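Enquirer: sequence first, then the predicted structure:
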Amino acid sequence: MRMKAMVARAYGGPEVLRLEDVPAPEMKPGHVRIRVRACGVNFADTLMVQGRYQEKPPFPFAPGLEIAGEVIEAAGDVSAPAPGTRVLAMSGNGGYAEEAVVPAGVCVPIPDAMTDVDAAAFAVAFGTSHVGLWHKARLQQGETLLVHGASGGVGLTAVEIGKIMGATVIATASSEDKLAIAASKGADHLLLSSDPDLKDRIKEIAAPTGGVNVAYDPVGGDMFDASLRTLAFEGRIVVIGFASGSIPQIPANILLVKNVDVLGLYWGAYARKKPAVLAESFRTLMDWYVAGRIRPHVSKVYPLAEAGEALTHMMSRKATGKLVIGIG
């Protein structure tokens, strides 16, 4: 059996990806075969193609760690999900293809109300933000939540989830257009990240709670410093990533004096280390989706042959919400 896939045979930029006719992946015990209908585009895909990601699949490989589609085959030792079941799954890589073989345990059934495109845009963005705010940061109703990169994939979902959890949300982004998208998801206060008085503006807004209770930071660099300097007593920073390219060095004396926590979050590790956390998170998120309380913001769907353009758009930092590759 053969299939179409966007394949990298060497490290480099998005231009190394080529649409090829390749052998379909082999079935393995404990796995299912999914006919991929859509694949979410993530910053991790850009790192994987460049050889800068923590996981380096052997060449040739297709990137794509977040897929949605239909189970078309199950290994003999798998009872669920059965063929015919619509699922989303974290594939690790290989999602930019017509078929993927993944462990049965990483598959989550898709509600009838959820489209394939929404499903492919759902797991990483909403899963990261929910585990970050609910499990790691213990965000409470009435607290002040500061979200950087608030129009991006994870930032926008943090705004949405923060509002559901009862927080007052301060959103920062690099343009007025991006801030308008954060406002559409419920952000209470909108600040340009380039504002020279950013720290003072955050402190002023967060004064009723004594400062920022939780800061959600997928950006790093100056935004991390703005978070650290504006935290309330016993405030928490959730470190998601470093989209700015600058990894902050944390002055430990500030942590001590302000009694604050800096919490790292690599969401993908929960599938191996604490799958029960992911299971509970997904139950909550799916209930919210079915109730109409959350929806992925998908700014563009690309055909498989244009996956390289999707990665280029992602790397330009001009994308808002999620980009998705539609397959078939």
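Expert: Sure thing, it's come through. Numbering: from 1, shown residues only.

Enquirer: rest of the way, CA atoms for contacts and neighbours
Expert: Noted.

Enquirer: the nearest residue to Ala150 once chain neighbours are set aside sits in which helix or strand?
Expert: Excluding its sequence neighbours, the residue lying closest to Ala150 (Cα to Cα, 6 or more residues apart in numbering) is Leu156, at 4.9 Å. Per DSSP states H and E, Leu156 falls inside helix 153-164.

Enquirer: how distant is the following helix or strand past that helix from the center of its chain?
Expert: Sequence-wise, the next helix or strand downstream of helix 153-164 (DSSP H and E) is strand 168-173. Here strand 168-173 is found 18 Å from its chain centre; the criterion is Cα atoms, centre = their mean, to the nearest Å.

Enquirer: give the buried residues for the lengthiest helix in the chain.
Expert: Secondary structure of the chain read by DSSP state H shows that its longest helix is helix 275-290. Neighbour counts over helix 275-290 (16 or more other Cα atoms under 10 Å) mark Leu278, Ser281, Phe282, Leu285, Met286, Tyr289 as buried.

Enquirer: same check on stretch 121-141?
Expert: Buried positions in stretch 121-141, judged by neighbour count with 16+ other Cα under 10 Å: 121-133, 136-137, 139-140.

Enquirer: put this next to the first one:
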Amino acid sequence: MKAVLCESYGPPENLVVRDIESLIPARDEVIIQVKASGLNFPDTLIIEGKYQFQPEMPFSPGGEVAGIVKSVGQDVTHLKEGDRVMAGTGWGGFAEEVRGKASNVFLIPDSISFVQCAATMMTFGTSYHALVNRAELKAGETLMVLGASGGVGTAAIQIGKTLGAKVIAAASTGEKLNYCRSLGADLTINYSKEDLKKQAKVLTDGKGVDVIYDPIGDKFTEPALRAISWKGRYLVVGFAAGDIPKIPLNLPLLKGCSIVGVFWGGFFRNEPEVNAKNFKTIVKWLEEGTVVAKVHKEYALENVAKAMNELTSKKVMGKIVFVP
């Protein structure tokens, strides 16, 4: 089978496409024939040795896939050959086959395309976990989403609206903010032109934001935190803008707020039953059309370097998906 391989840490141009042996499942695994796989920011970090965990070399990046079950391990009882599924894999997804831990592989209905599901797993899994399990976002609260036009940002906007929150989308261009409005964002902040803290306070009539969803970090975190409400919840999702920020701890003290870590990879490994419950809701919403995974562009595996460079250019709105 064909796979994108990282054989040494470095930029996307170092990745190679090779033919390798087909996979055999362990007792608690399934092997999935990949029909589509989603590209996420962590994929650009893992190939440079900068992510929270690193698989053994050589490995294929790609943490979310959709496809057809090819074979199942002997302990797997809820899945069978031929099932249509979506899966979070951590890595290995940029290939024609991938192994998935059965507890993080979920059946999908015929009415949802493989591309749609591949664009959903990590982004909606992360955002649902963040807003429901970690922040306990309530109807009527205000949610501010940083990096709102990206993959997890667009998922957070839609989930926030579905949960009944007022959503403020923050992004770097007018085009991105118009895109966020089309997804349901109520209010917007252009943080390349506007003062993030000041504008967030204005839009909340001085009260501050109840929940802040931050997948970008860097220079945006502290001004956003300064705009949080009393007993607000600040969700640390990632650092796509660059540096990991250092926060003055007097801010959560004075605000009475919580800074909450969100690591979906750790969550689905440690709490598979709760993650499975989350995905029952997400798949139901997808089937109903309540939420939609927005696809920016589809690529073949051979164009992995071009796709990754497009993602890191900060011009992507929604998700890039590979179709082997």
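Expert: That came through, no problem. Note that the coordinates shown come from a computational prediction; the quantities given were computed from them, not determined experimentally.

Enquirer: about what we covered before: what span of the second structure lines up against the longest helix of the first structure?
Expert: Helix 275-290 of the first structure lines up with residues 272-287 of the second structure when matched by TM-score structural alignment.

Enquirer: picking that back up, burial measure for the residue nearest to Ala150 of the first structure, as a count.
Expert: Leu156 of the first structure: 33 surrounding residues under other Cα atoms under 10 Å.

Enquirer: in the second structure, what residue corresponds to it?
Expert: Looks like Leu156 of the first structure aligns to Thr154 there (TM-score structural alignment).

Enquirer: that match: what's it in contact with?
Expert: With contacts defined as Cα atoms under 8 Å, 6 or more residues apart in numbering, Thr154 of the second structure is in contact with Ala148, Cys180, Leu183, Ala293, Lys294, Gly318.

Enquirer: for Met144 of the second structure, see how far away it is.
Expert: Relative to Met144 of the second structure, Thr154 of the second structure is positioned 12 Å away (criterion: Cα to Cα, to the nearest Å).

Enquirer: cool, Glu7 of the second structure as well?
Expert: Glu7 of the second structure is 39 Å from Met144 of the second structure, by Cα to Cα.

Enquirer: okay, these two: which has more neighbours?
Expert: Comparing Glu7 of the second structure with Met144 by other Cα under 10 Å, the one with more neighbours is Met144, at 32 against 15.

Enquirer: what is the equivalent residue in the first structure for the more buried one?
Expert: With TM-score structural alignment as the criterion, the equivalent of Met144 of the second structure in the first structure is Leu146.

Enquirer: could you double-check that that match sits in contact with Pro218?
Expert: No. With contact defined as Cα atoms under 8 Å, Leu146 of the first structure and Pro218 do not form a contacting pair (11.4 Å).

Enquirer: quick one: common contacting residues for those two?
Expert: Shared contacts of Leu146 of the first structure and Pro218 (Cα under 8 Å, 6+ apart): none.

Enquirer: which one of the contacts of Thr154 of the second structure is nearest Pro109 of the second structure?
Expert: Within the contacts of Thr154 of the second structure, the smallest distance to Pro109 of the second structure is 15.4 Å, found for Ala293 (Cα to Cα).

Enquirer: go ahead and list the helix or strand containing that closest one.
Expert: Per DSSP H and E: Ala293 of the second structure is located in neither a helix nor a strand.

Enquirer: neighbours around whichever residue in the first structure pairs up with Ala118 of the second structure, how many?
Expert: Structural correspondence for Ala118 of the second structure with respect to the first structure (TM-score structural alignment): Ala120. Neighbour count for Ala120 of the first structure, taken as other Cα under 10 Å: 32.

Enquirer: residues touching Ala120 of the first structure, list them.
Expert: Here Ala120 of the first structure is in contact with Ala38, Cys39, Gly40, Glu66, Ile67, Ala68, Leu88, Val324 (criterion: Cα under 8 Å, 6+ apart).

Enquirer: isn't there a strand covering Met144 of the second structure?
Expert: Yes. Checked against DSSP: H, G, I helix; E, B strand; the rest coil, Met144 of the second structure lies within a strand.

Enquirer: check the secondary structure at Gln224 of the second structure for me.
Expert: One correction, residue 224 of the second structure is Ala, not Gln. Three-state assignment for Ala224 of the second structure (three-state DSSP): helix.

Enquirer: I meant Lys318 of the first structure, not that one.
Expert: From three-state DSSP, the assignment for Lys318 of the first structure is coil.

Enquirer: how near is it to Ala75 of the first structure?
Expert: In terms of Cα to Cα, Lys318 of the first structure sits 41 Å off from Ala75 of the first structure.

Enquirer: higher neighbour count, the two?
Expert: Ranked by neighbour count (other Cα under 10 Å), Lys318 of the first structure and Ala75 place Ala75 first, with 17 against 14.

Enquirer: show me what the more buried one lines up with in the second structure.
Expert: Structural alignment (TM-score structural alignment) places Ala75 of the first structure against Gly73 in the second structure.

Enquirer: what about its match, distance to Val34 of the second structure?
Expert: 17 Å.

Enquirer: repeat for Val291 of the second structure
Expert: 23 Å.
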